[in-house]
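In: model the structure of this input:
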Amino acid sequence: MSMTDELTLDVQALRAEFPVLGRKVHGGKALVYFDNAATTQTPKAVLDTWVDYFERYNANIHRGLHRLADEATQAYEHSRDTVREFVNAEDVREIIFTRGTTEAINLVAQSWGRSQLVEGDEILISRLEHHSNIVPWQMLAQEKGLTIRIIPVDERGELDMAAYRALFTPRTRLVCVAHVSNALGTVNPVSEMARIAHEHDARILVDGAQAVAHTRVDVQALDADFYAFSGHKLYGPTGVGVLYGRFSLLEAMPPWQGGGEMIKTVSLEEGTRFAEPPHRFEAGTPAIAEVIALERAIRWVTNLHFELLEDWEQRLLKHATERMKGIDGMRIIGEAPHKAAVISFVVDGAHSQDIGLLVDQFGVAIRTGHHCAQPLMHHYGLDATCRASFAAYNTLEEVDYFVDALQRVVTMVRD
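Out: Prediction:
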């Protein structure tokens, strides 16, 4: 008997943990929140943890000897160990706290990339990437004379793995790829991509922002060299994220930012000696409350059991896909066989922004635009799509309400 046979996900009980889901908008309509790929909502347990820090032990960490400083430091470092366990890192020193996925990727670019890459080296980047896994590498490439080569994507939204293998040359040093596409929901074969990269003595950086809230992540099984994610897409707070890095790489990397906390000693005459990872990469006072709240969010989502969570989100995705395909003129963009709970779509003869604004009048929150994935949009000949993305607290009834509202909106824009 599988775990999903023994346990069930009580979605209604789950929803009661999210105060915002009880809101009424636009004249008393129930809020239907389908913008989870941008930011998930936050359960009361996480909110309480954040407030508890400020009410009981608000103090700076690592530097004080008093009781509050000690409690804050212990809670902060306990969060680091929880993250280590969450992604199955080998060593707690491989976990660096950042402001989010974007800062984590920039840290790798400015520290590892700046120190390890030289003119003529090549970086492989998939066409599915979020701008945060493109722009830092473009900036570095322009500065250092690097070459960026593009891993193509097919019409279903899958990476062309044959083309990926063919892109490697003796100058390939790094692969940058999303675990899950934020714009399409495509789940990329990261472990296979890592194996191929390592066969060519290249490193791989994985943007895990869209993966960690939806599937169990094991950085050792994936064989990722770097893995980045954000708290606010994991039922946690904004302003905090994580960079996992293989310790042998972190140990050889120079600091990115200088200041307090990341030093061993500072001398005006003899210079500065830097701390070991991870503190070398955490200059200044960090987002202490957010890191502690992130630990609570991780425990919350882990307690749901990922097998149940994935099964429920796939039910939502399947039901929404089947019903939406019944809308005349509606076209889903990206139908890879292995997808997370994201549906990107366009409506013939209607601008995505108009669709989003009108659906919002029914109380349904979706995302419209290029989703910080303009190269991917251009691949499909589009400037923008609408995107509905689901989370553990969404229901089949909400999906039905959304599709009915969407049908009415499509009729409205055509009349």
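In: please make it C-alpha for all contacts and neighbour counts, starting now.
Out: Noted.
In: which residues in the stretch 301-415 of the chain form strands?
Out: Counting by DSSP state E, counting those that start in this stretch, one finds strands in the stretch 301-415 of the chain at the ranges 330-333, 342-347, 364-365, 367-369, 385-389.
In: swap in the stretch 51-200 of the chain?
Out: Under DSSP E, counting those that start in this stretch, the stretch 51-200 of the chain gives strands at 95-98, 122-126, 147-151, 172-178.
In: want to try a markdown table for those strands, with distance to Leu358 as columns?
Out: Formatted as a markdown table, the strands of the stretch 51-200 of the chain follow (distance: least, CA to CA, whole Å):
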| stretch | distance to Leu358 |
| --- | --- |
| strand 95-98 | 37 |
| strand 122-126 | 33 |
| strand 147-151 | 36 |
| strand 172-178 | 31 |
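In: can you put the ones you listed in a markdown table and add mean neighbour count and distance to Ala37?
Out: Shown next, in a markdown table, are the strands of the stretch 51-200 of the chain (neighbours: other CA atoms under 10 Å; distance: least, CA to CA, whole Å):
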| stretch | mean neighbour count | distance to Ala37 |
| --- | --- | --- |
| strand 95-98 | 26 | 19 |
| strand 122-126 | 23 | 19 |
| strand 147-151 | 19 | 23 |
| strand 172-178 | 25 | 13 |
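In: list the buried residues of the helix or strand where Ile292 lies.
Out: Following DSSP states H and E, one finds Ile292 within helix 288-303. The neighbour-count criterion (16 or more other CA atoms under 10 Å) identifies 288-298, 300-301 as the buried residues of helix 288-303.
In: compare with the first, here's sequence two:
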Amino acid sequence: MTNASTTPTVFDVQRIRADFPLLTRSVHGKPLVYLDNANTSQKPESVIEAVNAHYREHNANVARAVHQLGEEATAAYEGARDKLARFINAPSRNELILTSGTTQSVNLVAYSYALPRLQPGDSILTTVMEHHANIVPWQLVAARSGATVKAAPIDERGELIVEKYIEMLTPDVKLACVTHVSNVLGTVNPVREIARECKKRGIALLVDGSQAVPHRPVDVQALGCDFYAITGHKMLGPTGTGALWARREHLEAMPPFFGGGEMIREVRFSGTTFAAPPHKFEAGTPNIAGFVGLAAAIDYYESVGFAAIHAWEQNLLAYVTERLREIPGLRIFGEAAEKEPVISFLLEGAQASDMATLLDLQGVAVRSGHHCAHPLMQFYGVPATLRASLAFYNTREEIDAFIVALLKVRKLLM
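Out: I've put the predicted structure just below:
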């Protein structure tokens, strides 16, 4: 974590903020301080305009028409696949399935990869810190197959006990899962090490990358996993966008999850032959404009650069952590050695929902609740927390405003 007293000098955050129209809003008569980026990120003007321009100038369905508009829409949609593939260094664009987000991506793997392989006595390994999207689909297919779901433990700092995870990679495990970055704690998990251990045992590994891709460069080839899931709306893109990267050999062996148009080669009542991956898994009309916007979001990330983004966000994380520690009776959940800019906390004796409501009246947007991570809340013995999650367009001044608002809330509730 960057020292809180050292501020990057080359990062022009005010210029960047000018690209995000919503950041100029007021809420309840107060300037908006948006600290709910792990829930969804704000969108730069270039993304908004890309979506707008698509509907104004290029709107047509993809892969269904030879007229000019159809060709333009198809080129833009497939161009987004190309950009996403390069963005995560996928070996081939044909290994990237465009989905509505990580939830659909994980369900696709659950029903198309895991379910056909699972038998009674088999298991799927996940962790205590996972989002429900990386727990519930495995429970559903386990219930249908007679398999079980196991969860590797974490410690009080919010770090995965890696040796225990590796120890739990027993012969009954047919699929292993782990989040790259915890959506509640910000913990960065050692995916490469886990992938190496899985490979030694012939176990496929799925990684939930939803909270990683907005903050750091991701190279799926270097990570060594088998599946990597992405959510677009957390990385400056429109809602209803995302992707699943999967190794070619898995995609070729997996049956389709959805049936309908576009994913077929030929349909007869005697039987259907399916298109090659990735289109085999992309039935129906996709969110074309959304992926046009996601391509623009990738362009924006690349124009800023992840080195600059990481340095600025780590500085903000160190600063907000330092300021929160000054508040009496405040408990921080998760203080891993390597974190992305997500921090969960509670004030002693206060309800998370009450705090979030009062903060909102001061113009500060944070998330309250279980954050789709019930098992993690159970581990810490709390029903809910508040979560402040930062992005590279946030500032120290916003953190100061957040702390002032939080102290006012503390005074009201104590």
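In: and Tyr393 of structure 1, which of the strands of the stretch 51-200 of structure 1 is closest to it?
Out: Smallest distance to Tyr393 of structure 1 across those (CA to CA): 24.3 Å, for strand 172-178.
In: quick revisit: and the strands of the stretch 51-200 of structure 1: which comes nearest Ala59 of structure 1?
Out: Closest of these to Ala59 of structure 1 is strand 95-98, at 17.7 Å (criterion: CA to CA).
In: average offset between that closest one and structure 2?
Out: With mean CA distance after the TM-score superposition for structure 1, strand 95-98 of structure 1 departs from structure 2 by a mean of 0.5 Å once superposed.
In: what packs against that strand?
Out: For strand 95-98 of structure 1, the packing partners by 3 or more CA pairs under 8 Å, 6 or more residues apart in numbering; DSSP states H and E come out as helix 67-87, strand 241-245.
In: can you do 7 Å?
Out: strand 241-245 (3 or more CA pairs under 7 Å, 6 or more residues apart in numbering; DSSP states H and E).
In: so where is the strand it packs on in structure 2?
Out: Strand 241-245 of structure 1 lines up with residues 242-246 of structure 2 when matched by TM-score structural alignment.
In: any chance you could list what contacts the matching stretch?
Out: Stretch 242-246 of structure 2 is contacted from outside by 95-102, 105, 226-232, using CA atoms under 7 Å, 6 or more residues apart in numbering.
In: stretch 213-233 of structure 2 too?
Out: Residues contacting stretch 213-233 of structure 2 (CA under 7 Å, 6+ apart): 40-41, 88-90, 101-102, 105-106, 191-192, 195, 204-210, 234-235, 238-239, 241-247, 294, 306, 309-310.
In: put the buried members of those residues into a PyMOL selection.
Out: Buried residues within these, by 16+ other CA under 10 Å, are selected in PyMOL with:
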select buried, resi 40+41+88+89+90+101+102+105+106+191+195+204+205+206+207+208+209+210+234+235+238+239+241+242+243+244+245+246+247+294+306+309+310
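In: would you agree Phe345 of structure 2 is in contact with Glu335?
Out: No - Phe345 of structure 2 is beyond contact range of Glu335, at 10.9 Å (criterion: CA atoms under 7 Å).
In: comparing the two, which residue is more hemmed in?
Out: Neighbour count, other CA atoms under 10 Å: between Phe345 of structure 2 and Glu335, Phe345 has more, with 20 against 17.
In: ok, Ala229 of structure 2 - how many residues close by?
Out: By other CA under 10 Å, the burial measure for Ala229 of structure 2, its neighbour count, is 27.
In: so where does it fall, helix or strand?
Out: Element membership for Ala229 of structure 2 (DSSP H and E) is strand 227-231.
In: in the superposed pair, what's the mean gap between that strand and structure 1?
Out: Average distance, strand 227-231 of structure 2 versus aligned residues of structure 1 after superposition (mean CA distance after the TM-score superposition for structure 1): 0.6 Å.
In: whereabouts in structure 1 does that strand align?
Out: Going by TM-score structural alignment: strand 227-231 of structure 2 matches residues 226-230.
In: how close does the nearest residue to Leu361 of structure 2 once chain neighbours are set aside get to Val292 of structure 2?
Out: Leaving aside its chain neighbours, Leu361 of structure 2 sits nearest to His28 (5.9 Å; criterion: CA to CA, 6 or more residues apart in numbering). Remark: distance between His28 of structure 2 and Val292 of structure 2 (CA to CA, to the nearest Å) = 33 Å.
In: please apply the same query to Leu169 of structure 2.
Out: Distance from Leu169 of structure 2 to Val292 of structure 2, counting by CA to CA: 40 Å.
In: check contacts around the spatially most central residue of structure 2.
Out: Closest residue to the average C-alpha location of structure 2: Ser210 at 1.3 Å, with CA atoms, centre = their mean. If a contact means CA under 7 Å, 6+ apart, then Ser210 of structure 2 has 102, 229-231 as its contacts.
In: across to structure 1, which of the residues you listed hold up?
Out: Conservation of the contacts of Ser210 of structure 2 in structure 1, assessed by both residues aligned by TM-score structural alignment, their matches' CA atoms under 7 Å: retained contacts are 102, 229-231.
In: biggest separation within those, which pair?
Out: Ala229 and Thr231 (7.1 Å).
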